[in-house]
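>>> here you go, sequence then predicted model.
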Amino acid sequence: MGFMEIGLLGPLVVTVRGTSVVPSASKPRQLLALLATNPGRELGMVAISDELWEDCPPGGPTAVVQTYVKQLRRNIAAALDPAEGSDAKEILSRGYTGYRLNMPVAGVDAHEFEAVSRQGRQALATGDSVEASRLLSAALSGWRGPAFDDVHTGPALRAEALRLEEVRLAVLEARITADLNLGRHAALVSELTALASLLPLQENLHAQLMLALHRCGRSSHALEVFRRLRGSCVQELGIEPSRRLQELHRSVLACDPVLDSPVPSLAAF
């Protein structure tokens, strides 16, 4: 276990020597989450105030932030070993314009998630679906829930949560592609069915579900997936599914043998 570990992919986790330093109060917790999202980077008072209060800062916001920082430092100091001579003010330091949480990004689960995900996508791009599935599955296993799940979020944290969720979804799609490449379509049907229900306008997941169902000999169900997606697109967005999905639909109708090839060619549709 490292000196400090940060978990953003779910409820906020910040530990020092294995002891949690996350406060129970909402605003100090939000400040800690903001600093933990930017390890080693000084955040100015303007950025901190915008996150904590948006357009309605209190009178004397600097003094209020200083109070929150003192509380965070007390939590950090309580987790430190006095024999090591570490100082909470060195870990959560004051800079010229604001505050900085001094730790390497390697101790942040979101950084690890993205690093392993890049390796997995590279393996997928080079045709190593076994390694891609392993790496992408490992990356996704680090998620414990929605990012900042127990933190009240302002503009900066909301934007980061949305970014991380988009990355997570892309990694999930890549992992499913790797598993389809490996012929695991039968095992994927239940997962993809649930995902398509949760994300009724997400075309890539519906395309993957259509392919998995077709490969399981359930082409009629694959066509029904397209009909539901088309209904959602027309009703919610006023548009038809993309040409790619329409071409996949026609290929299922025609029982195109390319859909049964060992490596699916969804990118061609």
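Yes, it's here.
>>> all contacts plus neighbour counts: C-alpha atoms, from now on.
Fine.
>>> pull the residues that contact the helix or strand residue 70 falls within.
Applying DSSP states H and E as the criterion places residue 70 in helix 61-79. Defining contact as Cα atoms under 8 Å, 6 or more residues apart in numbering, one finds that helix 61-79 is touched by 16-17, 19-23, 27-28, 31-32, 45, 49, 87-89, 92.
>>> try this one next to it:
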Amino acid sequence: MNIEVLGPLSIEHDGTSLVPTAGKPRQILALLALRAGHAVPVASLIEEVWGEAVPRSAATTLQTYILQLRRRIAAAYDRVDDLPPKEILTTTYGGYRLAVDSDSCDYRTFHDLVQRGSRALEADDALAASAHLGRALKLWRGPVLADVPIGPLLELEAVGMEEARLQALEQRITADLRLRRYGELIAELRVLTSRYPLNENFCAHLMTALYHSGSPWRALDEFRRLRACLHGELGVEPTSRLQRLHQAVLNGAPVPDGREARQLPAA
């Protein structure tokens, strides 16, 4: 079974889609897929589909949705396999489990590649880090579960996965800065600082890229933009890391290529 959640939901076996068209069964399948190999309690599935407005018929309706999913599984598997649908979407004590290997999910592949990239970055192998993290980020085809109705549990999953994507993106940019790919990064970082105007890491990366590209005045403008945003939105100053970077640009001092903030000269 091939499971893709980093974008529109896609779950296939032997070229046949298992994803239903109806919204609520699609929600249930998405939650089971994200937790593939692990039991999902009935209470969790009901909370995901109905939230706090749980009808009296919720348990019975949930059983109907599970039956519909098993029929789709049967249509995909019976052609080439001898596995009953109940052995794929299994009933456990108080819940259900999609009995497939979690390695078949694109998010698991993303997670593994990010770990490799992080280890390479820690070992100061920027080339390998950029390659692993770049491959991980290319797995994303859009927002998580873009075509699935999102309830409270899937929303939490989506928030965590999006945070993991941003961290991987920051690490990949750090690796590219160490490889001195300044000019290649400026346009991308312009978009990111516009989309995430309070993100200090993206601001620091853009300032570094601009400074090393021979545009220190543009780096200073970026600091002023972030400072104005922080004042206007939160009433706070940039962190000491950003202030040290700002001071280094003002003084024309060496600015590290994506290294830790402690390598910046003191303000």
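It's in. Being a predicted model, the structure only gives us computed values, none of them experimental.
>>> about what we covered before: buried among the contacts of helix 61-79 of structure 1? Make that a PyMOL selection.
Only the buried entries of the contacts of helix 61-79 of structure 1 go into this PyMOL selection, using 16 or more other Cα atoms under 10 Å:
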select buried, resi 16+19+20+21+22+23+27+28+31+32+45+49+88+89+92
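>>> just the ones of the contacts of helix 61-79 of structure 1 in strands?
In this view, the contacts of helix 61-79 of structure 1 that belong to strands under DSSP state E are 16, 19, 20, 92.
>>> to which residue of structure 2 is the first one aligned?
Under the alignment by TM-score structural alignment, residue 16 of structure 1 pairs with residue 13 in structure 2.
>>> that match touches residue 19, doesn't it?
No. Applying Cα atoms under 8 Å, one finds residue 13 of structure 2 not in contact with residue 19, separated by 10.6 Å.
>>> ok, which stretches of structure 1 are helices?
If DSSP state H is used as the criterion, the helices of structure 1 fall at 26-37, 45-53, 61-79, 88-91, 109-125, 129-140, 155-181, 185-198, 203-215, 219-232, 243-253.
>>> hmm, back to that, widest-spaced pair of the ones in strands among the contacts of helix 61-79 of structure 1?
Across these, no pair lies farther apart than 19 and 92, at 16.0 Å, counting by Cα to Cα.
>>> list the contacts for the aligned partner of residue 250 of structure 2 in structure 1?
Under the alignment (TM-score structural alignment), residue 250 of structure 2 pairs with residue 253 of structure 1. Taking Cα under 8 Å, 6+ apart as the contact definition, residue 253 of structure 1 lies against 219, 223.
>>> how close does residue 253 of structure 1 sit to residue 229 of structure 1?
For residue 253 of structure 1, the distance to residue 229 of structure 1 equals 16 Å [Cα to Cα, to the nearest Å].
>>> got it, and residue 254 of structure 1?
Computed with Cα to Cα, the distance linking residue 254 of structure 1 and residue 229 of structure 1 is 19 Å.
>>> who has more neighbours out of the two?
Neighbours of residue 254 of structure 1 and residue 229, each counted by other Cα atoms under 10 Å, are more numerous for residue 229; the result is 24 against 9.
>>> so what's residue 226 of structure 2 up against?
When the contact criterion is Cα under 8 Å, 6+ apart, the partners of residue 226 of structure 2 are 197, 198, 200, 203, 238.
>>> buried residues in stretch 253-264 of structure 2, which are they?
Counting neighbours by 16+ other Cα under 10 Å, the buried set in stretch 253-264 of structure 2 is 255, 256, 257, 258, 264.
>>> just the residues you listed now: which is nearest residue 3 of structure 2?
For those, with residue 3 of structure 2 as the reference and Cα to Cα as the criterion, the closest is residue 258, at 34.6 Å.
>>> was I right about the closest one contacting residue 170?
No. At 9.9 Å, residue 258 of structure 2 does not count as touching residue 170 under the criterion of Cα under 8 Å.
>>> what residues sit buried inside stretch 91-111 of structure 1?
By neighbour count, with 16+ other Cα under 10 Å as the criterion, the buried positions of stretch 91-111 of structure 1 are 91-94, 98-103, 105, 107-111.
>>> so where is stretch 141-159 of structure 2 in structure 1?
Following TM-score structural alignment, the partner segment of stretch 141-159 of structure 2 in structure 1 covers residues 144-162.
>>> quick one: buried residues of that stretch?
Within stretch 144-162 of structure 1, the residues scored as buried using 16+ other Cα under 10 Å are 147, 148, 150, 151, 152, 153, 154, 156, 157, 160, 161.
>>> now swap in stretch 127-138 of structure 1 and tell me
Applying a neighbour-count criterion of 16+ other Cα under 10 Å, the buried positions in stretch 127-138 of structure 1 are 128, 129, 130, 131, 132, 133, 135, 136, 137.
>>> which residues sit against that stretch?
Applying Cα under 8 Å, 6+ apart, the contact partners of stretch 127-138 of structure 1 are 116-117, 119-124, 171-172, 174-176, 178-179, 181-182.
>>> now do the same contact list for residue 180 of structure 1.
Contact analysis of residue 180 of structure 1 by Cα under 8 Å, 6+ apart lists 188, 212, 263, 264.
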